[in-house]
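In: sequence plus predicted model, see below.
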Amino acid sequence: MADTTADVLFDRLIDWGVDTIFGLPGDGINGFMEALRTRREKIRFIQVRHEEGAAFAACGYAKFTGRLGVCIATSGPGAIHLLNGLYDAKMDGAPVLAITGQTYHDLMGMHYQQEVNLLGLFTDVAVFNEQINGPRHARSLADVACRTALARRGVAHLNCPNDWQERTEVDASAMNVKGHTSAAWRPPIVIPQEESLRSAAAILNAGTRTVLLVGQGALGAGDEVEKIADLLGAPVVKALLGKAVIPDDSPFCTGGLGLLGTLPSEKAMEECDSLLMVGTSFPYMAYLPDPGQAKAVQVDCDGTRLGLRYPIDVGLVGDAKATLQALIPLLQKRADRSFLEKAQVRVKDWWELMKTREDRTEVPLKPQVIAGHVNELLADNAIITTDSGTITTWAARHLKIRRGMKFSCSGNLATMAVGLPYANGAQVAFPDRQVVAFVGDGGFSMLMPEFITAVKHQLPIKVIIIKNNTLGQIKWEQMVFLGNPEYGVELQPIDFVRFAEACGGVGFHCEKPEEVRPALEMAFKSNKPAVVEAVVDPFEPPMPAQASPKQAVNFAKSLAKGEPNRVRIATTIFRDKVTEFFQ
């Protein structure tokens, strides 16, 4: 029998090294599903419970492997469900291929059931976005789609009418030469011109108080980052997606930056006279040096991002690792280590403060206590995912990255619900590594059926749910940023232990400090997907490293306006910050 369009497509994806596809069947992709069935020994189909989970899992797979993540969904609503996960991939630069179905080719434009203009819908999210028109077209489009997603670190979208998926005729246009495309592609290694490197080195050598800010583009270049930090006596500040660039116990690391960052990192930015940004477009400009305060050099593989957040003096377009390797011989060893040493003293004090918060024994249980115990149970090569919300603060500040670990979350989109499907994608890619999702109850409950995906496919992920029965980040933003009482943020409690058990996994509960370690140890020892439900204080604030007077005033306003929990909230550690400004 002649190959169908679907046969040709998936054979070509196999040529590209694709061995995993996340998705959910539907009548708009029945032809694709049959081709996957007959290739199940070569491509593993991971059935999810919601297409959004498929896109998130593909994004997580791509982030943690550097390979192409692939997801598939039916026409209409199935394809629409992919979009949030695909925007996450787009905004964090993860290469993902989305395959979708469409209504019958000769009923398009006829208001048929589930017909949606998917090419129009995907126009903004995708760097490549085309409809497959038969077998000969499928092969060449697959080549271009995969190459574009990888080369441009974005989303490629292939759509195909359901009846064309089983089309077998081989006639092609006169201009379509068979085999005119290939599956060959390797990532380029780009190094800036020597003159630009020397200009950058001159700026950095002239400084006396240099800071490095590194993001996800510097992943894999940690050795070079530490070498430069040592040469220049420079603290290294990590954007959240760059948390795994260097370990948190590195003598140069000051931690994160921003609302969920550290005081040593903020102080380093406030006092620096030179700045080297590597692989980051950190969005919160208020936390960067004042314009004109510091001479700045930026390294990025995407030239359009140079100077996006700070008025740089030299922009270096290139691969982070190769560019830093070329820059290192041009840098002079800085004799004065006082700037770094001051940062190191602050880091020591900061970790001592974090440890006091992790060792608190009062009830209700504090989320920092959970993170402290999780740290001690993480394997040296653990893969950690987290979600968006107050959970991001606890993960950013209290989960300590060791050399060899991987970490990610939804960085630029900052969408909720990614932690669980990211973990599924990571465990599929790395079946022998420990994968831990550190999530909040709000984010987990959005896509909690994806825990069933882990059970179905025997993915022994560990899901630590910080349960406070509230949308905590929104609660504190309403009060501290706007000066309003909290509203609309309370969540109906869910018994996550019983849910995990009903799905076929295991669940453990803790709500007192002495219950935390036994619950975590049992979960981590299990060979099944496991949930730990940790009931914590809903009034524990995600403290900024240093609160501003405006935040303190807004906090006081929210209490005065009738904050329903003002008695409890007024006794939190945020009270101390308010007191500082009103004394």
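Out: Thanks, I have the structure now.

In: contacts and neighbour counts: CA atoms only from here.
Out: OK.

In: list the contacts for the nearest residue to F64 once chain neighbours are set aside?
Out: For F64, ignoring the flanking residues on the chain, the nearest one in space by Cα to Cα, 6 or more residues apart in numbering is A426 at 6.5 Å. Counting by Cα atoms under 8 Å, 6 or more residues apart in numbering, A426 touches A57, G60, Y61, F64, I383, V435.

In: on the three-state scheme, the second one is what?
Out: In other words, G60. Following DSSP: H, G, I helix; E, B strand; the rest coil, the label given to G60 is helix.

In: what about it, how many residues nearby?
Out: As a burial measure, G60 scores 33 neighbours (other Cα atoms under 10 Å).

In: how far away is it from I99?
Out: Computed as Cα to Cα, to the nearest Å, the G60 to I99 distance reads 17 Å.

In: name the secondary structure element that contains G507.
Out: Applying DSSP states H and E as the criterion places G507 in strand 506-510.

In: so M446 sits against G419, correct?
Out: No: taking contacts as Cα atoms under 8 Å, M446 lies outside contact range of G419: 10.6 Å.

In: who has more neighbours out of these two?
Out: Neighbours per residue (other Cα under 10 Å) separate M446 from G419, with G419 holding more: 29 against 13.

In: can you give me the strands for the stretch 101-250 of the chain?
Out: If DSSP state E, counting those that start in this stretch is used as the criterion, the strands of the stretch 101-250 of the chain fall at 126-131, 155-161, 210-214, 236-238.

In: put this next to the first one:
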Amino acid sequence: MATTAAEVLIDTISDWGVDTIFGLPGDGINGIMEALRLRQDKIRFIQVRHEEAAAFMACAYAKYTGKLGVCLATSGPGGLHLLNGLYDAKLDGQPVLAITGHHYHDLINTHSQQDVDLDKVFMDVTVYNARVMGPTHVESLADLACRAALSYRGVAHINFPIDFQSQNAQKKGSMRNVPHHTSHVFARGARLPVEDDLQRAAEILNAGKKVAILAGRGALKATDELEQLAEKLGAPIVKALLGKTSVPDDSHYTTGTIGLIGTKPSQDVIENCDTLLMVGTSFPYMEYLPKPGQARGVQIDIDPFRIGLRYPVEVGLVGDSRRTLQELLPLLKPNADRSFLEQAQSSTKQWWQLMEQRGTRNNQPMKPQVVAWELGKRLSDTAILSVDSGTVTGWWAQQIPAKRGQMHSVSGTLASMACALPYAIAAQIAYPDRQCVAFVGDGGFSMLMAEFVTCVKYRLPIKIVIIKNGTLGQIKWEQMVFLGNPEYGCELESINFAAFAQACGGVGMTIEDPAECGEILDRALATPGPVIVEAIVDPLEPPLPPKITLEQATKFAESLAKGEPNREKIALTILSDQVRQLI
């Protein structure tokens, strides 16, 4: 039986199914750490090297398992470090509980050491946010925090003063506080839309001649239903980044991802459709959606707030994507005209031929697409691939096909660098028998690279593939193509990541020759324990959008004219890559 307030906290969240906490000890959470020490058989504590990584891990744990992700940090700077990973969870709609310490309750707001009101700091990032006011307050707060995070698919926060953590939890509470008046039962919200809305949605979809389906993270468990829908309506499936595994890329119905790092067939589908069905997505880049008035719209989302957020849809179906599609499918009529789908299929076949061409070049310096292409061929059917933000995101989106049974994820709406390694750690802890790979850039990896020691400490067989181009590539190309300015401030001092891996107790490998890329990746994936593979690639290889606009070409030309330091080499690279349309 729990005797301290901290023990009540740990027992309560355990009742909610929490089995793992990611965090870093500190004197502001000593009571909680003791409770975790006494309950090691119930909850694993995973020690990290930086609290930001703990929050990323909690977000990824929620993404990959569907469970509540939990992170723990001490008072002041420890709690502040969590914020980036917590915003990742907020913006990607993941249930996460953040627990932070505070110093002695009777010294709060007296300018004491680490006197940061984290409950105030966390107001914007949370769906539930509370400070413990005494030992008998803990149980109800913990229940409400877990319930809120799961119900609203967001971040909950408990701020726990250090002196309360070790106080007796058995003493009587206030006269109106009845012990155990809360529970770990919660309502899961509306799962199915009303019948009238289903009928109206069916009428719109049945009337469409060129129907496009846009699938996002909310459709990840609706693969079969999406393909049945596509077959019935003759509708191509376009995917948002977080929906990349909603249908596998070898499906006859998908054109791949959409957006700046999407595919040309996907953009063609969106530009030419007369009806758009959005399933489990509120895709943030409105410029890649149909122009208002071009297409009639229907949207399925479990969150009513997101209906009509990006596109003026006529019908919103509030409910779980899979179950809603199961109710909608019998109401739909087969579309005999397959021309829209067939054109998309033909274009997609040509697109993958182009991706293979780019991914099998033998140029030196090695092209980053080669690494992505060779890695994609070698990922197991149940692999979990965690991807960082930057140009590496584009190489993943365009060059690495998602297979049925795999899980892929990235920091979606926040698009934060440094997420991939913590994501992969959380995935490997959740699924110890599955292949877990982080696909990262050298800029993003170096931000939280100390977490490689976490892989070594816990003997996690994670494989980390680093695209090493010596620059903040995405930022460099954005400076040139979006603003028309020469690159500035983006070059990175080189780090020998293979030697770093060895120094940490892992294995390090280096790829420079594209002819050796596949063989070295084979060796890395077969090596027991954590491995870093640094792939040294051409820093001047541009991440090309599926369609290059006149404005992008003009800005690019302006950046060269203004004195881009690598203008001659970049121009030669572009010409040799047969992308003269950029000029």
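Out: That came in fine, so what should we check first? Given the structure is predicted, the values throughout are model-derived calculations rather than measurements.

In: now the TM-score, please.
Out: Scored against TM-score structural alignment, normalised by the length of structure 1, the superposed chains reach a TM-score of 0.98; 582 aligned residues with a Cα RMSD of 1.3 Å.

In: rewinding a little: go through the strands of the stretch 101-250 of structure 1 and name the closest to L316 of structure 1.
Out: Nearest of these to L316 of structure 1, taken as Cα to Cα: strand 210-214 at 14.2 Å.

In: which other helices and strands contact the closest one?
Out: Applying 3 or more Cα pairs under 8 Å, 6 or more residues apart in numbering; DSSP states H and E, one finds that strand 210-214 of structure 1 makes contact with strand 236-238, strand 274-278.

In: mean per-residue distance, the last one to structure 2?
Out: Think strand 274-278 of structure 1. Once superposed with structure 2, the aligned residues differ from strand 274-278 of structure 1 by a mean of 0.4 Å; criterion: mean Cα distance after the TM-score superposition for structure 1.

In: quick one, that strand and strand 210-214 angle?
Out: If you take axes from the mean of the first three to the mean of the last three Cα atoms, to 10 degrees, strand 274-278 of structure 1 sits at 20 degrees to strand 210-214.

In: so where is strand 274-278 of structure 1 in structure 2?
Out: Counting by TM-score structural alignment, strand 274-278 of structure 1 lines up with residues 275-279 of structure 2.

In: distance from the matching stretch to the middle of the chain?
Out: Averaging C-alpha coordinates over stretch 275-279 of structure 2 and over its chain gives two centres that are 22 Å apart (Cα atoms, centre = their mean, to the nearest Å).

In: buried residues, stretch 219-233 of structure 2. List them.
Out: Of the residues in stretch 219-233 of structure 2, 219-223, 225-233 count as buried by neighbour count, 16 or more other Cα atoms under 10 Å.

In: quote the end-to-end distance of stretch 393-404 of structure 1.
Out: 22 Å.

In: name the residues that touch it?
Out: For stretch 393-404 of structure 1, contacts defined as Cα under 8 Å, 6+ apart pick out 240, 243-244, 246-249, 255-256, 260-262, 354, 367-368, 371-372, 374-375, 380-382, 386, 407, 438, 542.

In: just the buried ones among these, please.
Out: Here, 16+ other Cα under 10 Å leaves 240, 243-244, 246-248, 255-256, 260-262, 354, 367-368, 371-372, 374, 382, 386, 407, 438, 542 buried among the contacts of stretch 393-404 of structure 1.
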